[in-house]
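[1] What would the 3D arrangement of this be:
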Amino acid sequence: MASFKIEGGHKLSGSITPQGAKNEALQIICAVLLTDKKVTVNNIPNIIDVNKLIFILGELGVKIEKISKNSYTFQADDLNLNYLESEEFKRDGSSLRGSIMIVGPLLARFGKGYIPRPGGDKIGRRRLDTHFEGFIRLGATFRYNKEESFYGVEAKELFGTDMLLDEASVTGTANILMAAVLATGTTTIYNAACEPYIQQLSKMLNAMGAKITGVGSNLLHIEGVKSLHGCEHTVLPDMIEIGSWIGMAVMTRSALTIKNVSWKDLGQIPNVFRKLGIKLEKRNDDIFIPEQESYEIQNYIDGSVLTISDAPWPGFTPDLLSIVLVIATQAKGTVLIHQKMFESRLFFVDKLIDMGAKVILCDPHRATVIGHDFQSMLKATNMTSPDIRAGVSLLIAALSAKGTSIINNIEQIDRGYEDIDQRLRAIGAKIERIEN
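    Modelled structure (predicted):
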């Protein structure tokens, strides 16, 4: 188990390029199972969660060639479907939540898909009902082995249908979409997630020969086809990492350029940071954050306290609320953070309180942050990363704090951020990886 040792209080400078989007890459890699032809994927982030999924596909028999650090070819032309019922798969699949998205492609192409209960972040309940209800609507039979926590769906043939999802689940939409592209007839998915990553998956599937319309909306139309062919696809930059770099620049009062951010896919993110008083400049497709000694949270027009909350796209992503919360600890003013979508993601604030932040945890979903305006610096401490996003938020706090902090359980951070310590050192951070 490794830790980060961080000496806080140092300014950052220069430029940094965001990695490929983790959440898109997990969907795209699962989609290669829909064809026996070669698929090339570029800008894949070199992180634990993505590498675990690539390993699972390799065990399943997918031919994988690493072209460069972040580019791969995949060819699923000779799969070992017996692996899906093996003890090895039950072990491998249960450690990664993203593995759930292999079920849709396998069901569509081979008539069966199995998955152990997936793992991932400990951030509250993350239901799988949307996935399996969608498969059942397409004509699959569902079974669940309670003793082994093992799910399965089987169908001789899938048939297009109209469905209204009970929630706009991103992974649920992706999974059902991948199953529907090879179904007989036409499927409509209403209340579909419409995140840029779902749009990217749809564009990739269409490039492979699928017939999906309504891309970018919450109503998708899928006309089933007999088979798909290969394609080449490039993953978007990770909007969560972009938000993380903004947080690091602001909390260390540094000037920083974030390169090639795909502004058109950032949605509400720049606007929410501006509401916190943060200056962001659009320079072609880059973000420039100037050095700011202070930033003031905007109140609402009537003078009431600003609330920042998460919502399905095009609302503000829940993955950045913990970053916003940390930034607010040194802002001028007060903000209410309302985490609507997950009930345990705010529990990391006790670490910030230990560091001297003024945060009132109202309940599992809401926290009020009273900013210090840098009049009182956060204090260094020893802490443990509970999940990917909280881990990076604590890292941002440590970079701004007075003294030397230790963050344990950094595998949680490595799950979502590629070579983060090396990349931070390159822009001036004092961070060291310690193998315990």
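[2] From here on, just use CA atoms for contacts and neighbour counts.
    Noted.
[3] Show me where the protein has its helices.
    Ranges of helices in the chain, per DSSP state H, are 22-31, 48-60, 87-94, 103-110, 129-137, 170-180, 196-207, 239-251, 269-275, 321-328, 349-354, 388-400, 411-414, 420-426.
[4] can you pull the contacts of residue 188?
    Applying CA atoms under 8 Å, 6 or more residues apart in numbering, one finds that residue 188 lies in contact with 160, 161, 162, 163, 219, 220, 221, 222.
[5] That one and residue 212: what is the separation?
    10 Å (CA to CA, to the nearest Å).
[6] got a list of what residue 144 touches?
    Residue 144 neighbours (CA under 8 Å, 6+ apart): 150, 151, 152.
[7] Need those in JSON lines (columns: neighbour count and distance to residue 377).
    Formatted as JSON lines, the contacts of residue 144 follow (neighbours: other CA atoms under 10 Å; distance: CA to CA, whole Å):
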{"residue": "150", "neighbour count": "17", "distance to residue 377": "49"}
{"residue": "151", "neighbour count": "20", "distance to residue 377": "49"}
{"residue": "152", "neighbour count": "20", "distance to residue 377": "52"}
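[8] Looking at the residues you listed, spot the one nearest residue 404.
    The nearest member of these to residue 404, counting by CA to CA, is residue 150 at 44.3 Å.
[9] Tell me how far that closest one lies from residue 53.
    Residue 150 is 18 Å from residue 53, by CA to CA.
[10] repeat for residue 187
    Distance from residue 187 to residue 53, by CA to CA: 28 Å.
[11] on that earlier part again, now distance to residue 15 and mean neighbour count too, for the helices of the chain, in JSON lines please.
    Below are these laid out as JSON lines (distance: least, CA to CA, whole Å; neighbours: other CA atoms under 10 Å):
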{"stretch": "helix 22-31", "distance to residue 15": "21", "mean neighbour count": "25"}
{"stretch": "helix 48-60", "distance to residue 15": "24", "mean neighbour count": "20"}
{"stretch": "helix 87-94", "distance to residue 15": "37", "mean neighbour count": "17"}
{"stretch": "helix 103-110", "distance to residue 15": "39", "mean neighbour count": "25"}
{"stretch": "helix 129-137", "distance to residue 15": "40", "mean neighbour count": "20"}
{"stretch": "helix 170-180", "distance to residue 15": "31", "mean neighbour count": "27"}
{"stretch": "helix 196-207", "distance to residue 15": "24", "mean neighbour count": "21"}
{"stretch": "helix 239-251", "distance to residue 15": "10", "mean neighbour count": "25"}
{"stretch": "helix 269-275", "distance to residue 15": "18", "mean neighbour count": "17"}
{"stretch": "helix 321-328", "distance to residue 15": "20", "mean neighbour count": "25"}
{"stretch": "helix 349-354", "distance to residue 15": "28", "mean neighbour count": "18"}
{"stretch": "helix 388-400", "distance to residue 15": "17", "mean neighbour count": "27"}
{"stretch": "helix 411-414", "distance to residue 15": "21", "mean neighbour count": "21"}
{"stretch": "helix 420-426", "distance to residue 15": "9", "mean neighbour count": "15"}
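[12] For the comparison step, fold the sequence that follows:
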Amino acid sequence: MSSFRVKGGLKLKGEITPQGAKNEALQILCAVLLTPEKVTIHKIPNIRDVNMLIELLSDMGVKVERLGPESYAFQADNVNLKYLDTEDFLKKASSLRGSVMLLGPLLGRFGTGRLSKPGGDKIGRRRMDTHFLGFQKLGAQFNYDKNNEIYHIDGKNLKGTYMLLDEASVTGTANIVMAAVYAEGKTTLYNAACEPYLQQLCDMLNRMGAKITGIGSNMLHIEGVKNLKGTVHTLLPDMIEIGSFIGLAAMTQSEITIKDAQIHRLGIIPDTFKRLGIEMEFRGDDIFIPAKKHFEIDTFIDGSILTVADAIWPGFTPDLLSIILVTAIQAKGTVLIHQKMFESRLFFVDKLIDMGAQIILCDPHRATVIGLDRKYPLRGIRMTSPDIRAGVALLIAAMSAEGTSIIDNIEQIDRGYQHIDQRLNALGADIVRID
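    Purely as a prediction, here's the structure:
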């Protein structure tokens, strides 16, 4: 287990470029299984979850060629389906949440898929029903071995159909779309997720020869095809990392420019941070955050306390609520953070309270932050990262605190943020990795 030793109270300055989007990468990488032809992908982030998925694809027989620091070529012309029955596959797949999206491509192209129960962040229940109900509606048979926690999908002749998804799951929508591109006839997905990353996946599949319309809406129409070809794809910048850098700049009173942010794809993320009182300038596709000591939380029009809640796209992404919460600690004013989707994601606030933050954890889904307005600095402590996003929120708190903090279990942070210590140290941070 590794840790970060963080010296707090330093102000950062400079430019930083966000990595390729982790959540998009996991979908796009699974999609290479849909064709025997070469697929080239650029802006792949060098992070633990992505690297594990690339390794798993290679073990499955996919030819993997590294073209550069962020570019890979994949060719799935000789996939070893027998490997799916091995303990090695089940063990590796179970350690990676994104492995569930292997099922859609495997089912669509090969008519079968097998997977052990995926792992990932411990942030509460993350049910898989949407994926498997969608597969079943396409005509697949679903079996679950409760004793060994193994999912098995079988379906050689998928048929297009109409389906109303029980929730607008991003990974569920991606999985069903990747299976449906090979289903005979027309498939309509209503209540589909429409995040930019899902739009990217659909655009890529269309370049490969799929016939998907309604992209960007919550109703997708998919005409099944017989074959897909290769393509070249570039990932979007990671919107979660962009939001993290905005919060970091405000908390540490730093002047930071976020380069190549593709602002038009960020939805309401910039406006939500602006409601905390954070100033930013859009300079082309760059976001400039000036160094400011004070920022004041907005209220609703009637003067009531601002609530920031997560919602399906184009609402505010749940992955940034932890960052919003920690950023509000040194603001002036009060905000209610409402995490609707996961019941364990706010429990990290006890570490922030130990650092001196004024936070009331109302219940597993809601926390009220009473901003300190810089009247009291946070103090450095030793703490443990429980998941990717909470880990970076704790890192932001530590960088703004007085004294030195130790953050344990930083493998969680490494799952989602590429060389975060080196990149922040280049701006003036003092973060030491301890193995």
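[13] For the buried ones among the contacts of residue 188 of structure 1, write the corresponding ChimeraX selection.
    Of the contacts of residue 188 of structure 1, the buried ones can be selected in ChimeraX as follows, counting by 16 or more other CA atoms under 10 Å:
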select :160,161,163,219,220,221,222
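[14] Now intersect the contacts of residue 188 of structure 1 with the strands, please.
    Among the contacts of residue 188 of structure 1, the residues falling in strands (DSSP state E) are 162, 163, 219, 220, 221, 222.
[15] what's the farthest-apart pair in those residues?
    163 and 222 (11.7 Å).
[16] Give me the common contacts of those two.
    Joint contacts of residue 163 of structure 1 and residue 222 (CA under 8 Å, 6+ apart) are 187, 188.
[17] Pipe the helices of structure 1 into a markdown table and attach distance to residue 11 of structure 1 per row.
    Converted to a markdown table, these look like this (distance: least, CA to CA, whole Å):
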| stretch | distance to residue 11 of structure 1 |
| --- | --- |
| helix 22-31 | 28 |
| helix 48-60 | 29 |
| helix 87-94 | 40 |
| helix 103-110 | 46 |
| helix 129-137 | 45 |
| helix 170-180 | 37 |
| helix 196-207 | 33 |
| helix 239-251 | 8 |
| helix 269-275 | 20 |
| helix 321-328 | 16 |
| helix 349-354 | 20 |
| helix 388-400 | 9 |
| helix 411-414 | 22 |
| helix 420-426 | 11 |
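[18] among those helices, which is nearest residue 73 of structure 1?
    helix 22-31 (9.9 Å).
[19] which residues are contacting the closest one?
    41, 44-45, 50, 53-54, 98, 101-102, 105, 171, 174, 178, 197-198, 200-201, 204-205, 235-236, 238, 416.
[20] same check, this time on stretch 280-288 of structure 2
    255, 256, 257, 258, 259, 260, 261, 262, 263, 274, 289, 290.
[21] how close does the fourth one get to residue 410 of structure 2?
    Right, residue 258 of structure 2. 24 Å.
[22] okay, the contacts of residue 144 of structure 1 in TSV with distance to residue 129 of structure 1 next?
    As requested, the contacts of residue 144 of structure 1 are exported to TSV (distance: CA to CA, whole Å):
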residue	distance to residue 129 of structure 1
150	14
151	11
152	13
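[23] Among those, which lie within strands?
    Checked against DSSP E, the contacts of residue 144 of structure 1 include these in strands: 150, 151, 152.
[24] Residue 358 of structure 1 versus the closest residue in space to the first one that isn't next to it in sequence, what's the distance?
    Computed as CA to CA, 6 or more residues apart in numbering, the closest residue to residue 150 of structure 1 that is not its neighbour in sequence is residue 116, at 4.3 Å. Distance, residue 116 of structure 1 to residue 358 of structure 1, by CA to CA: 41 Å.
[25] neighbour count winner among those two?
    residue 116 (25 against 19; other CA atoms under 10 Å).
[26] doesn't residue 149 make contact with the more buried one?
    Yes: using CA atoms under 8 Å, residue 116 of structure 1 makes contact with residue 149 at a distance of 5.9 Å.
[27] In PyMOL, how would I select the buried members of the contacts of stretch 280-288 of structure 2?
    Restricted to buried positions by 16+ other CA under 10 Å, the PyMOL selection for the contacts of stretch 280-288 of structure 2 reads:
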select buried, resi 255+256+257+258+259+260+261+263+274+289+290
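[28] how about the contacts of stretch 280-288 of structure 2 in TSV, adding distance to residue 393 of structure 2?
    Output for those, formatted as TSV (distance: CA to CA, whole Å):
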residue	distance to residue 393 of structure 2
255	19
256	17
257	19
258	18
259	21
260	23
261	20
262	23
263	22
274	18
289	18
290	20
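[29] now, which of the contacts of stretch 280-288 of structure 2 lie within strands?
    255, 256, 257, 258, 289.
[30] show me what contacts the second one?
    So the one you mean is residue 256 of structure 2. Neighbours of residue 256 of structure 2 in contact, by CA under 8 Å, 6+ apart: 12, 13, 14, 15, 16, 249, 288, 289, 290, 291.
[31] which among these end up buried?
    12, 13, 15, 16, 249, 288, 289, 290, 291.
[32] can you name the two of these that are farthest apart?
    16 and 291 (15.2 Å).
[33] Name the nearest residue to residue 67 of structure 2, sequence neighbours excluded.
    Residue 67 of structure 2's closest residue in space is residue 73 (CA to CA, 6+ apart), at 6.9 Å.
[34] right, and that neighbour touches residue 38 too?
    Yes: between residue 73 of structure 2 and residue 38 a contact is recorded at 6.5 Å, counting by CA under 8 Å.
[35] Now residue 329 of structure 1. Nearest residue, chain neighbours left out?
    Counting by CA to CA, 6+ apart, the residue nearest residue 329 of structure 1 is residue 371, at 4.4 Å.
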